[in-house]
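K.L.:
Sequence first, predicted coordinates after that:
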Amino acid sequence: MKIEGTGLEAKEATLLELDHATEELGFVRWAWDYSKATYDLKYDDRQTKERYYLRVPAESIKGQVHDDGHRDSMLKLGTPYIGRYTHPHGMDYEYDFPKHILDHAKKVLSTLSSSI
């Protein structure tokens, strides 16, 4: 499920700025290659035992996404989205997500938007 209207869409930041801002909010730069990255925030719902991932995609517009030596690379953010983890099949992005998870996700995304 896409989460629109967060203020993150098309925002630009250096890799260093984005890594720092997301890490402070509990995100991990999980999936990345030289031209793009995805920042993930994991939710474990204690009531339902479901696991969700809030994801913020980023694409390199200058430089490469790397762990070393490319911290000034410029990234452009895409529309955040959330999915439910479905072992062993992957992710379900069309799930009816719980309100408390979506509310928290929107709050975190608003905080992230304000910090970069």
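P.N.:
That came in fine, so what should we check first? Numbering: from 1, shown residues only.
K.L.:
okay, CA-based contacts and neighbour counts for the rest of this
P.N.:
Fine.
K.L.:
Now the residue nearest to the spatial centre of the chain: which helix or strand?
P.N.:
Centroid check for the chain by CA atoms, centre = their mean gives residue 56 as the closest residue, at 2.5 Å. Assigned by DSSP states H and E, residue 56 belongs to strand 51-62.
K.L.:
Grab the longest helix from this protein for me.
P.N.:
Identified as the longest helix of the chain according to DSSP state H is helix 99-115.
K.L.:
Quick one: residues in contact with it.
P.N.:
The contact list for helix 99-115, computed with CA atoms under 8 Å, 6 or more residues apart in numbering, reads 3, 6-8, 21-22, 25, 43, 54.
K.L.:
Put this next to the first one:
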Amino acid sequence: MRFEGSGVEKMKADLNRLDEVMKSHGMLREGQWDYERVTYDKKFEIKEGTYYLRIQGHSVNGDIGRHDAVIQLMTPLLGKHYYPHGIEYGEGEHFPAHLVTTCEKLLAELKTEVSGFAE
């Protein structure tokens, strides 16, 4: 599921500040990066299954490995995890309404906080 129009996808921000804000909301980058791309995930384990809210981004300036990058965020995604195959984001997936609402609130909070230092 794509969260089109969340406003997050229009934001550019300093990687270090972005890491702090994302982590404070449970969005973890961990080892999911290379020198040009980052991925932040938040895991939801609920009775309906395991889901991930994912926000990806790419460097528009600087180097992620040196922690001096400006990141352009992309459209947030919500996917359901199927063991052992991976995460499905397709339109045919069912996403519980309470989870979608939780993710929308989280994205609104992230947008507000990131807009305070976005470029």
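P.N.:
Structure's in. What do you need? Computed from a prediction, not measured in an experiment: that's the story for all the values here.
K.L.:
Over in structure 2, find the residue span the longest helix of structure 1 aligns onto.
P.N.:
Counting by TM-score structural alignment, helix 99-115 of structure 1 falls onto residues 97-113 of structure 2.
K.L.:
Quick check: that stretch compared with structure 1, mean distance?
P.N.:
If you overlay the two and look at stretch 97-113 of structure 2, the average distance to its match in structure 1 is 0.4 Å (mean CA distance after the TM-score superposition for structure 1).
K.L.:
Give me the spatial nearest neighbour of residue 63 of structure 1, chain neighbours excluded.
P.N.:
Using CA to CA, 6 or more residues apart in numbering and skipping the chain neighbours, the partner closest in space to residue 63 of structure 1 is residue 73 (4.5 Å).
K.L.:
which residues touch the one you found?
P.N.:
Going by CA under 8 Å, 6+ apart, residue 73 of structure 1 touches 14-15, 60-65.
K.L.:
In the match of helix 99-115 of structure 1, which of the residues would be classed as buried?
P.N.:
Neighbour-count burial for stretch 97-113 of structure 2 flags 99, 103, 106-107, 110-111 (criterion: 16 or more other CA atoms under 10 Å).
K.L.:
Of those, which is the nearest to residue 76 of structure 2?
P.N.:
residue 107 (8.3 Å; CA to CA).
K.L.:
Buried subset of the contacts of helix 99-115 of structure 1, written for ChimeraX?
P.N.:
With 16+ other CA under 10 Å as the criterion, this ChimeraX line picks the buried residues out of the contacts of helix 99-115 of structure 1:
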select :3,6,8,21,22,43,54
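K.L.:
Tell me which of the contacts of helix 99-115 of structure 1 fall in strands.
P.N.:
Among those, DSSP state E puts 43, 54 in strands.
K.L.:
Report the two of the contacts of helix 99-115 of structure 1 separated the most.
P.N.:
7 and 43 (21.8 Å).
K.L.:
picking that back up, what's the angle between the longest helix of structure 1 and strand 51-62?
P.N.:
20 degrees (axes from the mean of the first three to the mean of the last three CA atoms, to 10 degrees).
K.L.:
can I assume residue 91 of structure 1 is in contact with residue 55?
P.N.:
No: between residue 91 of structure 1 and residue 55 there is no contact under CA atoms under 8 Å: 11.6 Å.
K.L.:
Having no further points to raise, I will conclude here.
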